[in-house]
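Q: Structural data only, the sequence is not supplied:
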């Protein structure tokens, strides 16, 4: 009896060690995947604030919360199952699907640039006082659509990093990545857009250096948000262009990516290499985005003519 109990305890201990090792593997995999996707995480955090800029302060956090929920829904209900199924059975489809998303990001970025330089667009824009529930819903929906592409790239990059793991481990890792990245991105976004309120509170409740710092925050945040809005547009272009650049290489046309890689090496890699890669991706993004915008405008005008 005692020998049987000892054997059972040994089996339990083995299972416990295996479970602990599995948890460690999942945690390590989630960490590797998150680090690999860090570049897109930064882009996601830069893109989102532009969607809540200009709305009443009391609507900013509710909008961010709605976008964050939409982002998590994108990752868990749509991207995760499709990515796992494709990676298991038709992994060659992942690249073309991502490239379609990259082209959409290029279109979004180019469209925003067109809106900035088109004076008629500014004449038609709604003022802040006219922004009601419908305008808010439109901006939240637009943010969630853009997030879908960025989230897809994050999840696919993360999936590629743990492709050797068993299917269940991959699923658990991607779920962990989805929650962690969504919390990180939208926590940072919420902090950014509410910093002016923090500054206002400091200016009202503190004295001396604290009050001066608060007033400085209040003055600086409109500039910061404006800059972030422009960075968000640029991020759409360089992320979309980079998706296309890498996708073209993976589909067999190697020369464009090789040329960019050689230019990175010529400047010595590192930060300068990153700027070269980002610049080349942005140029490709602008070209592709401009073409899509032109096509969409022609189609729109023809539909109006009919």
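A: Great, that's in hand. Keep in mind it's a predicted model, so treat the numbers as computed, not measured. Numbering: from 1, shown residues only.
Q: hey, let's count contacts and neighbours off CA atoms from now on
A: Fine.
Q: which residues touch residue 98?
A: 149, 152-153, 243, 247 (Cα atoms under 8 Å, 6 or more residues apart in numbering).
Q: Now, those residues that are in helices?
A: 149, 152-153, 243, 247 (DSSP state H).
Q: Same list (these) but as TSV, adding distance to residue 72 and neighbour count.
A: Compiled in TSV, the ones in helices among the contacts of residue 98 are given as follows (distance: Cα to Cα, whole Å; neighbours: other Cα atoms under 10 Å):
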residue	distance to residue 72	neighbour count
149	13	25
152	11	22
153	14	23
243	21	24
247	25	22
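Q: any idea which helix or strand carries residue 63?
A: In the assignment (DSSP states H and E), residue 63 maps to helix 57-73.
Q: Packing partners of that helix?
A: Packing partners of helix 57-73 (3 or more Cα pairs under 8 Å, 6 or more residues apart in numbering; DSSP states H and E): helix 133-161, helix 167-193.
Q: For the first one, name the packing helices and strands.
A: It stands for helix 133-161. Partner elements for helix 133-161 (3+ Cα pairs under 8 Å, 6+ apart): helix 2-36, helix 38-47, helix 57-73, helix 80-89, helix 94-117, helix 167-193.
Q: Quick one: work out the angle between the first one and helix 38-47.
A: Spelled out, that is helix 2-36. 60 degrees (axes from the mean of the first three to the mean of the last three Cα atoms, to 10 degrees).
Q: adding another structure so you can compare the two:
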């Protein structure tokens, strides 16, 4: 009996060590994958503040919380199971779903650029008279969650591509870890950004003249920050959307656009010295955004001029 008990304990210890090693592998894989999604995370953080710009300050955090819950549902209830099923049974189909998401980002980004250049607006904006604030708020939340779905799909796809875990449940845990950390990071940051003016007003009432000055500076800075983030968000959608299309066409065997974009990147990188890396990357991002603007512009024309469809996200 003692020998059997010792053998059992040995077996338990082996299982425990294997489980611990699995946890370490999952954590390491999630960390590597999370670092690879940094660009898309920044894009997501840049896009989201535009959905609360111009609305009542009292509704900003509730709206962000609603978007946060929607983002978690996107990642954990829709994208995670879909990613696991695709990776298990239809690994080659992932690229086509990514390209559909890329087309949507191209469309969204191009539509915003066209509107900024004086083109026809589609859906209510914060500059219009809002007759039903509750409905308008719901539309903006829905628009934010739809855009989040595309960006979250890209994050999950990058994560899935980066993790090297054989078992489906390990991949699932790694995906869930990245999803939760990214969501908290993005929407926590967004919450801080949109409440900066309230913090500034609070500081402006403090006895210290220096603190008051700093608070007033924060209040004055917020509108410029939100305008900049709105601009960055539009550029980000075009950059990410175009990049998805370039990568996707390359993956399915159409190499021309991808090779041309990387050829330009390498040419600039090799001829600009110390700044080569940055300028090369910027050239590739610019080509991606230009491609997205062209493709998105075509989609906007077809949807709004040919099929006469309106855009009712209310997210402009």
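A: Structure's in. What do you need? Just so we're clear, the structure is a prediction, and the values are computed from it rather than from any experiment.
Q: The helices and strands packed on helix 57-73 of structure 1 into CSV, with extra columns for distance to residue 263 of structure 1?
A: Formatted as CSV, the helices and strands packed on helix 57-73 of structure 1 follow (distance: least, Cα to Cα, whole Å):
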stretch, distance to residue 263 of structure 1
helix 133-161, 24
helix 167-193, 31
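Q: Now do the contacts for the closest residue in space to residue 205 of structure 1 that isn't next to it in sequence.
A: With sequence-adjacent residues excluded and distances taken as Cα to Cα, 6 or more residues apart in numbering, residue 205 of structure 1 is closest to residue 211, at 7.4 Å. By Cα under 8 Å, 6+ apart, the contact list for residue 211 of structure 1 reads 202-205.
Q: ok, now which ones touch the aligned residue in structure 2 for residue 146 of structure 1?
A: Matched to structure 2 by TM-score structural alignment, residue 146 of structure 1 sits across from residue 147. When contacts are counted by Cα under 8 Å, 6+ apart, residue 147 of structure 2 touches residue 105.
Q: that older thread, what's the mean gap between the helix holding residue 63 of structure 1 and the aligned bit of structure 2?
A: Its aligned residues in structure 2 lie a mean 0.6 Å from helix 57-73 of structure 1 after superposition (mean Cα distance after the TM-score superposition for structure 1).
Q: got the angle between that helix and helix 80-89?
A: Using the same axes, to 10 degrees, helix 57-73 of structure 1 lies at 30 degrees relative to helix 80-89.
Q: what does helix 57-73 of structure 1 contact?
A: Contacts to helix 57-73 of structure 1, defined as Cα under 8 Å, 6+ apart, come from residues 52, 136, 140-141, 143-144, 147-148, 151, 178-179, 182-183, 186, 189-190, 193.
Q: filter those residues to the buried ones?
A: 52, 136, 140-141, 143-144, 147-148, 151, 178, 182, 186, 189-190, 193 (16 or more other Cα atoms under 10 Å).
Q: Reformat the helices and strands packed on helix 133-161 of structure 1 as a markdown table; add distance to residue 265 of structure 1.
A: As requested, these are exported to a markdown table (distance: least, Cα to Cα, whole Å):
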| stretch | distance to residue 265 of structure 1 |
| --- | --- |
| helix 2-36 | 21 |
| helix 38-47 | 20 |
| helix 57-73 | 36 |
| helix 80-89 | 32 |
| helix 94-117 | 25 |
| helix 167-193 | 31 |
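Q: Ok, which of those helices comes nearest residue 284 of structure 1?
A: Residue 284 of structure 1 lies closest, by Cα to Cα, to one member of those: helix 94-117, at 8.6 Å.
Q: so that closest one aligns onto which residues of structure 2?
A: Using TM-score structural alignment, helix 94-117 of structure 1 pairs with 94-117 in structure 2.
Q: would you turn the contacts of residue 211 of structure 1 into TSV with distance to residue 3 of structure 1?
A: Formatted as TSV, the contacts of residue 211 of structure 1 follow (distance: Cα to Cα, whole Å):
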residue	distance to residue 3 of structure 1
202	69
203	73
204	73
205	71
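Q: among these, which ones are buried?
A: Buried subset of these (neighbour count, 16+ other Cα under 10 Å): 202-203.
Q: quick check, nearest of the contacts of residue 211 of structure 1 to residue 257 of structure 1?
A: residue 202 (49.6 Å).
Q: That closest one is in contact with residue 210, isn't it?
A: Yes. Taking contacts as Cα atoms under 8 Å, residue 202 of structure 1 lies within contact range of residue 210: 6.3 Å.
Q: Residue 77 of structure 2: neighbour count?
A: Using other Cα atoms under 10 Å, residue 77 of structure 2 has 11 neighbouring residues.
Q: Trace residue 294 of structure 1 over to structure 2, please.
A: So, by TM-score structural alignment, residue 294 of structure 1 is matched to residue 301.
Q: Please report how far its match lies from residue 42 of structure 2.
A: If you measure residue 301 of structure 2 against residue 42 of structure 2 using Cα to Cα, to the nearest Å, the figure is 29 Å.
Q: follow-up on the earlier one: nearest to residue 233 of structure 1, out of the helices and strands packed on helix 133-161 of structure 1?
A: Of all those, helix 94-117 sits nearest to residue 233 of structure 1, with 5.0 Å by Cα to Cα.
Q: what about the closest one, how far off from structure 2?
A: With mean Cα distance after the TM-score superposition for structure 1, helix 94-117 of structure 1 departs from structure 2 by a mean of 1.1 Å once superposed.
Q: what comes up buried for that helix?
A: So, applying 16+ other Cα under 10 Å, buried residues of helix 94-117 of structure 1: 94-96, 98-113.
Q: And for stretch 54-69 of structure 2?
A: 60-61, 63-68.
Q: Any chance of these in JSON lines with distance to residue 78 of structure 2 as columns?
A: Below are the buried residues of stretch 54-69 of structure 2 laid out as JSON lines (distance: Cα to Cα, whole Å):
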{"residue": "60", "distance to residue 78 of structure 2": "26"}
{"residue": "61", "distance to residue 78 of structure 2": "24"}
{"residue": "63", "distance to residue 78 of structure 2": "21"}
{"residue": "64", "distance to residue 78 of structure 2": "20"}
{"residue": "65", "distance to residue 78 of structure 2": "19"}
{"residue": "66", "distance to residue 78 of structure 2": "17"}
{"residue": "67", "distance to residue 78 of structure 2": "15"}
{"residue": "68", "distance to residue 78 of structure 2": "15"}
